[in-house]
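Student: 3D, please:
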Amino acid sequence: MEKRLYVGNLSYNTTEDEVEALFQQAGAVEACHLMLDKFTSRSRGFAFVEMATVEEANKAVKLFNDKDFQGRPLRVNIARPREERPPRRNQNVHRSGPSENH
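Tutor: The predicted structure is shown next:
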């Protein structure tokens, strides 16, 4: 069983420290990663929290799923394994060569 949790429906003003402090109420937090927009560095509204044990992860789901946190009902569940995706093609590559519009 997994001990990594998906935490969704976070306020965009929530900090990583606030998420970690909340989940410490369920047990030892090994890691907390608030997902940020790469262009604005603003929260994307979700995080991943890794608890020390499977039991603590299950306890956190029971304690915090649908619980109001900063005015929003949290979505907390066991995270699915990350899917491998093919590399993205670079959309900004300009092809050089003869122009077709002479």
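Student: alpha carbons only for contacts and neighbour counts from here, please
Tutor: Noted.
Student: most centrally placed residue in this structure?
Tutor: Centroid check for the chain by Cα atoms, centre = their mean gives Ala47 as the closest residue, at 2.9 Å.
Student: got the contact list for it?
Tutor: By Cα atoms under 8 Å, 6 or more residues apart in numbering, the contact set of Ala47 is Tyr6, Val7, Gly8, Cys32, His33, Leu34, Met35.
Student: Just confirm the last one is within a strand.
Tutor: Yes - counting by DSSP: H, G, I helix; E, B strand; the rest coil, Met35 falls inside a strand.
Student: That one and Gly45 touch, don't they?
Tutor: Yes - with contact defined as Cα atoms under 8 Å, Met35 reaches Gly45; the gap is 7.2 Å.
Student: one more, for comparison:
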Amino acid sequence: MNIYVGNLSYRMTDAELKEAFAPFGEIRRAKVVMDRETNRSKGFGFVEMDDDTAAQNAITELNGKEIGGRALRVNEARPRD
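Tutor: Coordinates of the predicted model:
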């Protein structure tokens, strides 16, 4: 399952994002989206997990949780248009 994570701290790294989701199960990939021109975080990212049950638990537990001084918005990622 691909999970959207919004309202991230602009200082959060891929490793820190992965660490936040690690207690819920195996992480295939964790990526903070960066601006191509400034190389700064855009404040959101994506986490991929193979186990849908673990991913759903992560969404439930982390949505609204404060990390890095910001309350995360976590939900299942919608396909790109």
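Student: about what we covered before: any idea which of the contacts of Ala47 of the first structure is closest to Asp17 of the first structure?
Tutor: Checking those against Asp17 of the first structure by Cα to Cα gives Cys32 as the nearest, at 8.3 Å.
Student: can you tell me which residue in the second structure aligns to Val37 of the first structure?
Tutor: Just so we're on the same page, residue 37 of the first structure is Asp rather than Val. Taking TM-score structural alignment, Asp37 of the first structure has Asp35 as its aligned residue in the second structure.
Student: Neighbours of its match, how many?
Tutor: Per other Cα atoms under 10 Å, the neighbour tally for Asp35 of the second structure reads 11.
Student: same deal with the one 5 residues further on?
Tutor: By other Cα under 10 Å, the residues close to Arg40 of the second structure number 13.
Student: separation between it and Leu62 of the second structure?
Tutor: Arg40 of the second structure is 23 Å from Leu62 of the second structure, where distance means Cα to Cα, to the nearest Å.
Student: now swap in Glu76 of the second structure and tell me
Tutor: With distances taken as Cα to Cα, Glu76 of the second structure is found 12 Å from Leu62 of the second structure.
Student: Double-check the match of Asp37 of the first structure against Tyr10; I have them as touching.
Tutor: No - Asp35 of the second structure is not in contact with Tyr10 according to Cα under 8 Å; the separation is 11.1 Å.
Student: Can you give me every residue that contacts Ala55 of the second structure?
Tutor: Residues near Ala55 of the second structure by Cα under 8 Å, 6+ apart: Met1, Ile3, Phe24, Gly25, Met49.
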